[in-house]
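In: got a predicted model here, sequence first, then my questions.
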Amino acid sequence: MDTGHITDVWDRVFGIQPDPPPWLVVVTAVVALAVITPYRAWRLSRNAITIAHEGGHGLVALLSGRRLSGIRLHSDTSGLTVSRGKPTGLGMILTAAAGYVTPSLLGLLGAWLLASGHITALLWGATALLAAMLLMIRNAYGVLTVVLAGAAFFLVSWLTAPEVQAAFAYAVVWFLLLGGVRPPFELQGKRRRGRAGDSDPDQLARLTRVPAAVWLGLFHVVTLCSLAGGGRWLLDV
């Protein structure tokens, strides 16, 4: 392969792109909020949060030395990640704790990349993560959603103008930051109605003897702080 072509691709992916105009940052935040707030829009867009949630479980399971058996994503926006290893201990605790905070932490990382001007690197990084996750998906609906998400990131990064890439990247990051806040509140409501007896906080309570309410509070803190910090980076304030 021509080394000049390789250099061009490298510069395209890892080079620094100019900051978008402030109005675009604000508009993409409004768009993200518009697909999170209404219930019908959220029922569809929440699939993207579920991908990040289950991907967080899976990634931390691998990093903590557990064996990842597979990930399932369902049309009702629920998901399941199965890993093998010790049923107790730090690895299991970290794996269980990762899900609800991963979308917000990914959004925070994305906000840092955008603030640094690495728009294309963010798009390609997301494509790579989704491609790796695809290898562990174990149901047809999960394959479909991950393939569509990965294709969207790849096509935008490869075929569109820098302005379109910036708008897409900022909308995605705003969506992760804003959308990551809602699931802990939804879980809190379900637990109050007695409908989530085997949720992640309940599993963590059994593993650590720390009350589930404390874990849920931690999820709130992480997601809200990520939104505050990521929002400051995106808005450059």
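Out: Structure's in. What do you need?
In: could you use CA atoms for every contact and neighbour count after this?
Out: OK.
In: where do the strands sit along the chain?
Out: Taking DSSP state E, the strands of the chain run over residues 67-73, 79-84.
In: could those go into a markdown table alongside mean neighbour count and distance to residue 12?
Out: Formatted as a markdown table, the strands of the chain follow (neighbours: other Cα atoms under 10 Å; distance: least, Cα to Cα, whole Å):
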| stretch | mean neighbour count | distance to residue 12 |
| --- | --- | --- |
| strand 67-73 | 19 | 33 |
| strand 79-84 | 17 | 35 |
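In: okay, one more to line up with it:
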Amino acid sequence: MGKRVGPVESLDELWSWVAASDGQSWSAMTIGAAVVALLLVGWRRTWRITRHVITIVHEAGHALVALLTGRRLAGIRLHSDTSGVTVSVGRPTGPGMVFTSLAGYIAPSLVGLGLAALVAAKRTELTLWLSIGLLVAMLVVIRNVFGVISIVLTGAVFFLVSWYADQSVQAAFCYLVAWFLLFGGIRPVGELQRKRRTGQAKDSDADQLARLTRTPGILWVGLFGVVSIAALLFGGGLLLGTA
């Protein structure tokens, strides 16, 4: 970061200095965003709230793959306990159902990886408006009031940042979202396995996949974990400029 001469006279001036593109600005912005994202995911009190964003992306993953595999999307419901359900109509078995069930837990990490690539390419506005577009598309298939509120509030945050924030704030926000999805894609996998061990998740995505493919559910949990960790490593490398 460039050397300053004299005191910082305002928060705006301080932020402009931190976000300045001088060859090392990524270290302050990227690492700062990573630390905040890690706190949002790792601290239980914030995770209870921010996990709703992970659920939105999780269910969007199910919905998108259901459509891509030829299934008819009946609707999505998001619940206040951060759970969700996506209902699609089609064959109860076969590749379409397998891929649809597989998509949920890996969606946040893969979306985070995609956003990391866009942010690393300095496509901040595209990142924001793609996110808004996906939320608007998802709003059409939400089938409960809490789900509508969740989507509208999340979309409002993205819109306010895209419309009113300056470029440096937009960039910092996009870094934060990318890091949050990359970190946030991992924690639910561990939570899933803990629930499976205690018999609280007998109809989880992993167990549905186990029944569909006649393989142990733990293999699918492992696959979720491998994809999520790989996305974090590669996406983090992109955000840090090392990939």
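Out: Cool, got the structure. Keep in mind that what you see is a predicted model, and the values were worked out from it rather than measured.
In: just to revisit the earlier point, okay if I get the strands of structure 1 as TSV plus distance to residue 60 of structure 1?
Out: Compiled in TSV, the strands of structure 1 are given as follows (distance: least, Cα to Cα, whole Å):
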stretch	distance to residue 60 of structure 1
strand 67-73	10
strand 79-84	10
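In: contact partners for the counterpart of residue 70 of structure 2 in structure 1?
Out: Per TM-score structural alignment, the equivalent position to residue 70 of structure 2 in structure 1 is residue 65. Applying Cα atoms under 8 Å, 6 or more residues apart in numbering, one finds that residue 65 of structure 1 lies in contact with 85, 91.
In: which residue ranges of structure 2 form helices?
Out: Assigned by DSSP state H, the helices in structure 2 fall at 11-19, 25-42, 44-68, 95-120, 124-139, 145-164, 167-184, 187-197, 205-213, 217-240.
In: what packs against the second one?
Out: Packed against helix 25-42 of structure 2, as judged by 3 or more Cα pairs under 8 Å, 6 or more residues apart in numbering; DSSP states H and E, are the following elements: helix 11-19, helix 44-68, helix 167-184, helix 217-240.
In: show me what residue 41 of structure 1 aligns to in structure 2.
Out: Residue pairing (TM-score structural alignment): residue 41 of structure 1 is matched to residue 46 of structure 2.
In: ok, for its match, nearest residue in space, not its chain neighbours?
Out: Leaving aside its sequence neighbours, residue 46 of structure 2 sits nearest to residue 40 (Cα to Cα, 6 or more residues apart in numbering; 5.3 Å).
In: residue 98 of structure 1 touches residue 61, doesn't it?
Out: No - using Cα atoms under 8 Å, residue 98 of structure 1 is not in contact with residue 61, being 9.0 Å away.
In: counterpart of residue 121 of structure 1 in structure 2?
Out: Using TM-score structural alignment, the partner of residue 121 of structure 1 in structure 2 is residue 126.
In: quick one: residues contacting that match.
Out: Residues counted as contacts of residue 126 of structure 2 (Cα under 8 Å, 6+ apart) are residue 118.
In: over to residue 70 of structure 1?
Out: Residues near residue 70 of structure 1 by Cα under 8 Å, 6+ apart: 81, 82, 83, 136, 137, 138.
In: what do you get for residue 26 of structure 1?
Out: Applying Cα under 8 Å, 6+ apart to residue 26 of structure 1 gives the contacts residue 235.
In: alignment lookup: it to structure 2.
Out: By TM-score structural alignment, residue 26 of structure 1 lines up with residue 31 in structure 2.
In: how close does that match sit to residue 144 of structure 2?
Out: Computed with Cα to Cα, to the nearest Å, the distance linking residue 31 of structure 2 and residue 144 of structure 2 is 37 Å.
In: just residue 53 of structure 2 next, same as before
Out: 16 Å.
In: same thing with residue 49 of structure 2?
Out: Remark: distance between residue 49 of structure 2 and residue 144 of structure 2 (Cα to Cα) = 18 Å.
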